[in-house]
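**Student:** Sequence plus the predicted model coming up.
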Amino acid sequence: MTDQQTIHFCGFLVAGPVVHSHAIWRNPAHETPFLSLAHYAGIAKTLERGFFDFVFFADRLAIADRYNDSHEMGLRLGDQDATRMDPLPILGAMAAVTKHLGLGATRSTTYDAPFNIAREFATLDHISGGRAAWNVVTSMNDGEALNFGDVPHLNHDERYDRADEFMEVAFKLWDSWEPDALVLDRAAGVYADPAKVHYANHKGRWFQARGPLNIPRSPQGRPLIIQAGSSGRGKAFAARWSEVIFALQPNITRMTAFTKDVRAALETAGRAPDAAKVMMAMMPFIGDTRAEAEAKRDLHDSLIDPRVGLSTLAAHANSDFGALPLDATIDEIADTGSQGNLAALRSIAGGGSMTIADAGKIYGRGVMCPRLVGTAEDVADELIAIVDSGAADGFVISPAFLPDTFDTFVDKVVPILRARGRARTSYEAGSLRDRLGTAEARP
């Protein structure tokens, strides 16, 4: 690692009223038109102006209804799952208003078929000129299972076992067209060379897929693979497949430990320890003075009802703890859903007790996303220090308000990082994968 390592940046979004911050839709400064195309197109242009590597949308496939076994609280207060539009059509629109910004979306391996996923991302990669990214999730919630008639839900490790085979099939489909299979010889009337288009003929425990894909090989060959597994099994899956590993760790100690584990898992998987970029979530509050930044944070936090955080937490934990008193501790929540999130909450408690009400406040203000509060110089200093410590290769910037956070970050923090040689001043030629430097031989 050099002192002049370029820091990678991603913009984090949900196609709805809430990202990590549950205050976004309550912004007192202006409305947040999260149902409009112009909203997302404007954000894409801002991120490209700041030379971000990519944007990606988190997604889930159900309204949250685990808290008190009801969707009442989440819908009334506007939790993270109150509305989630499909991000793929939005990324197509973003592709039309940008030239370089990478475009990522979440798709589940539990409730889809490899052929559908391979086709969707091959299409996005073509129309964007090699900028597609797939955030791979396994889905964890009973609400999602009920929407697809698949009850009971697969257990944690079994979901990852299935996901491994899903990835194998998707890769076979993306590879079913050789790079030069598309001929387009107009004079001779030859569209493609059939000898260079191959059947996948996959027959496994979970999937059967003949192939080939009905789309020629895309500019990247396959989308950039993003993953955020934080359990032991999740890290093993990420180490096998990922090129970007997204992590939400609440403090530098856990960031450092997480990245160390990831590097070791990559080596265990037979890959170089730096084969995947580790990018940590951060929520910045930036002011001309530290006091102004703190006032922005305090205003933001004043808009959070802890019950909205509890609704999202219940969905992530896949556990109905609504019957527990608010002064009960989080140790009484069963580990049935997102194990990494509950472990992080216990880490925040530092060996002591954290009440369910406290957890709701933390979840509501940002789902444990660490916050950087200060001047643009302060924020730039902290980002550089984290990267130089070896705890991360870059950051997933999570907005407190939209588009406010991205506007301020791009206008005030990015110029400081550029002046210090830590952020790009232009986009390099090539694909998203080329710019991230993650190309390597794949399994």
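**Tutor:** Right, received. Where do you want to start?
**Student:** Every contact and neighbour count from this point should use C-alpha atoms.
**Tutor:** OK.
**Student:** Please spell out which residues along the helix or strand Phe246 falls within are buried.
**Tutor:** Per DSSP states H and E, Phe246 falls inside strand 244-247. Judged by neighbour count using 16 or more other Cα atoms under 10 Å, the buried positions of strand 244-247 are Val244, Ile245, Phe246, Ala247.
**Student:** Give me the three-state assignment for the closest residue to Gly364 other than its chain neighbours.
**Tutor:** In space, not counting the residues next to it along the chain, Gly364 is nearest to Gly309; the distance is 3.8 Å by Cα to Cα, 6 or more residues apart in numbering. Assigned with DSSP: H, G, I helix; E, B strand; the rest coil, Gly309 falls in the helix class.
**Student:** how far away is Gly309 from Arg263?
**Tutor:** Distance, Gly309 to Arg263, by Cα to Cα, to the nearest Å: 32 Å.
**Student:** The two: which has the busier surroundings?
**Tutor:** Between Gly309 and Arg263, counted using other Cα atoms under 10 Å, Gly309 has the larger neighbour count: 32 against 21.
**Student:** pretty sure that one contacts His22?
**Tutor:** Yes - distance between Gly309 and His22: 7.5 Å, which falls inside the contact criterion (Cα atoms under 8 Å).
**Student:** Second structure follows, compare the two:
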Amino acid sequence: MRQMALVGFLQAQNCTQLASSWRHPESRNDSMSKGYYQRIAQVLEEGKFDLGFFDDRLAMPDMYGGDHAHTVQHGIRCVKMDPLTVLTVMGMATERLGLGATCSTTYFNPFDLARRFQTLDLMTDGRAAWNVVTSFNDGEAMNMGHDRHVAHDLRYDMADEFLEIVLGHWDAWEDGAIVQDKTTGLFAHPEKVHRLDYKGKFFKSRGPFTVPRSAQGHPVVIQAGASGRGTRFAARWAELVFTAYHDLESGKKSYAALKEAIAQKGRDPSKVKLTNLVWTVAAETKSEAEDKWALADSLVNETDALSLLAEVMNYDLSKKGLDDPFTDAELAELSGGQGHIDVVVRVTGRKNPTVRDFMEVTRRGHARDPFIGGPKEIADRMEQWFVEGACDGFVISATHVPGTYEEFVKFVVPELQRRGLFRKEYTGSTLREHLGLDRPENGAWRRYAG
């Protein structure tokens, strides 16, 4: 029986994806400690989650008003630590949980990124994953030594080359290359270690790579692009896709379209898992869950929403009134979050949406359409999305930490298990085994590189 994938959506920062979460009375206030992240990891592993995954940005959300004062004052993702380092701490506290982190193809070096993630994969016995992003805005660009962020489609052209280099390096060492024969003095077969010698339009990298393959071959590749160009990129490269469909019917259509795009690339759609972002508020009964939701939603303020929306749109929204439509010229300026722009135009039916339209459709700063209830209510909605073909699983986002994950594992996971929709035990040790993905052969990705 087909079973769903479950991913914990994490942040190495002072709050969850929900900027107000740090104000929740049940949120831990030690988000800069190892114990905080180890507890999250242990809860997710207890719930048999496939992986815990870190979103990331390379700048504070300071686009709104061109200043960081409101960001720091309100705690709007103002602390951002290195997620790979945090994953190492989490890996030491777990044995089976997959461990994923976001790193940008626009601002990192391909060889360095390949080495970091492949090392993590070895140190965790094949549990690592890399979420490929091209970054969002000028704040990230300036922090990384550039004046402006690169144009949207050009970033993905660069990312294609970046992936070719990373995957090429991950394939440098053949399985069985290392023998460590002390009698003959042979450490590894030279003919089984290959130099890349890559020269592209944007990047070049020589090799040979310095980290051998892991128990799962190499880290799982994750992608979450929602724009047309981002979807084409996912169809070519992704093994796990994060989606954020706004409703069941549009989710079913988008799911089918992306699976078809994957097939057109010559890839097996069943070997690419699509997991949809969902907020859950779980309790023993629906009424208790509704009370929990009322508390969490009351903590959000307008500054949170405007700041986070300005960040993803790469535009200072303090320049416009809430009900002022964007002009064609202004929409053309918005170099960040093209996927959000496409969705807002489609949902509202307005060629020139307003700031308020963006706030209401994207729900930045808010938990959008949460699944609220006891075990049955939440499992019913998850089962419907899963069975009717809108996703292969879910990315669980938190209103507070670690409570959201603890409540989901306590109340919802047993109900999913009872219905046969989710595993009762891990049956493998690597992330690929959890997800039902094949261990990649050397060079397999080259068949889909065009």
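**Tutor:** Alright, I've got the coordinates. Being a predicted model, the structure only gives us computed values, none of them experimental.
**Student:** Give me the TM-score for this pair.
**Tutor:** Overlay of the two chains. TM-score (TM-score structural alignment, normalised by the length of structure 1): 0.94; 437 aligned residues with a Cα RMSD of 2.0 Å.
**Student:** What's Asn214 of structure 1 aligned with over in structure 2?
**Tutor:** Residue-level alignment of Asn214 of structure 1 against structure 2, with TM-score structural alignment as criterion, gives Thr210.
**Student:** Check Asp288 of structure 1 too.
**Tutor:** When the structures are aligned by TM-score structural alignment, the residue of structure 2 matched to Asp288 of structure 1 is Glu284.
**Student:** Tally up the residues packed near the aligned residue in structure 2 for Arg26 of structure 1, please.
**Tutor:** Alignment note: Arg26 of structure 1 maps to Arg23 in structure 2; criterion TM-score structural alignment. Using other Cα under 10 Å, Arg23 of structure 2 has 17 neighbouring residues.
**Student:** Could you pull up the contacting residues of the closest residue to Arg23 of structure 2 other than its chain neighbours?
**Tutor:** Of all residues not flanking Arg23 of structure 2 in the chain, Leu299 sits nearest, at 6.9 Å (Cα to Cα, 6+ apart). Contacts for Leu299 of structure 2 were tallied using Cα atoms under 8 Å, 6 or more residues apart in numbering; they are Ser20, Ser21, Arg23, His24.
**Student:** To which residue of structure 1 is Leu299 of structure 2 aligned?
**Tutor:** Per TM-score structural alignment, Leu299 of structure 2 is aligned with Leu303.
**Student:** Next up, the contacts around the closest residue to Glu46 of structure 2 other than its chain neighbours.
**Tutor:** Excluding its sequence neighbours, the residue lying closest to Glu46 of structure 2 (Cα to Cα, 6+ apart) is Val409, at 7.6 Å. When contacts are counted by Cα under 8 Å, 6+ apart, Val409 of structure 2 is found next to Val43, Leu44, Glu46, Gly47.
**Student:** Buried only: go through these for me.
**Tutor:** Neighbour-count burial (16+ other Cα under 10 Å) is assigned, among the contacts of Val409 of structure 2, to Val43, Leu44, Glu46, Gly47.
**Student:** Serialize those residues to TSV and add fields for secondary structure.
**Tutor:** Conversion of the buried ones among the contacts of Val409 of structure 2 to TSV gives the following (three-state DSSP):
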residue	secondary structure
Val43	helix
Leu44	helix
Glu46	helix
Gly47	coil
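**Student:** follow-up on the earlier one: any residues in contact with both of Gly309 and His22 of structure 1?
**Tutor:** Taking Cα under 8 Å, 6+ apart as the contact criterion, the common neighbours of Gly309 of structure 1 and His22 are Asp79, Gly364, Arg365.
**Student:** what lines up against the first one once you look at structure 2?
**Tutor:** Yep, that's Asp79 of structure 1 we're talking about. Per TM-score structural alignment, Asp79 of structure 1 is aligned with Ile76.
**Student:** Quick check, that match in contact with Trp22.
**Tutor:** No - Ile76 of structure 2 is not in contact with Trp22 according to Cα under 8 Å; the separation is 9.2 Å.
**Student:** for Val211 of structure 2, helix, strand, or coil?
**Tutor:** coil.
**Student:** which residues touch it?
**Tutor:** If a contact means Cα under 8 Å, 6+ apart, then Val211 of structure 2 has Arg115, Gln118, Thr119, Trp170, Trp173 as its contacts.
**Student:** Hmm, Leu97 of structure 2 is touching Ala41, no?
**Tutor:** Yes - the pair formed by Leu97 of structure 2 and Ala41 meets the contact definition of Cα under 8 Å, at 7.4 Å.
**Student:** and for the two, which residues touch both?
**Tutor:** Residues touching both Leu97 of structure 2 and Ala41 (Cα under 8 Å, 6+ apart) are Gly52.
**Student:** residues near the match of Asn214 of structure 1, how many?
**Tutor:** As a measure of burial, Thr210 of structure 2 has 16 neighbours, counting by other Cα under 10 Å.
**Student:** Next, count neighbours for the residue nearest to it when sequence neighbours are not counted.
**Tutor:** Here the nearest residue to Thr210 of structure 2 in space, its sequence neighbours aside, is Arg115; by Cα to Cα, 6+ apart that works out to 7.3 Å. If you count neighbours by other Cα under 10 Å, Arg115 of structure 2 ends up with 18.
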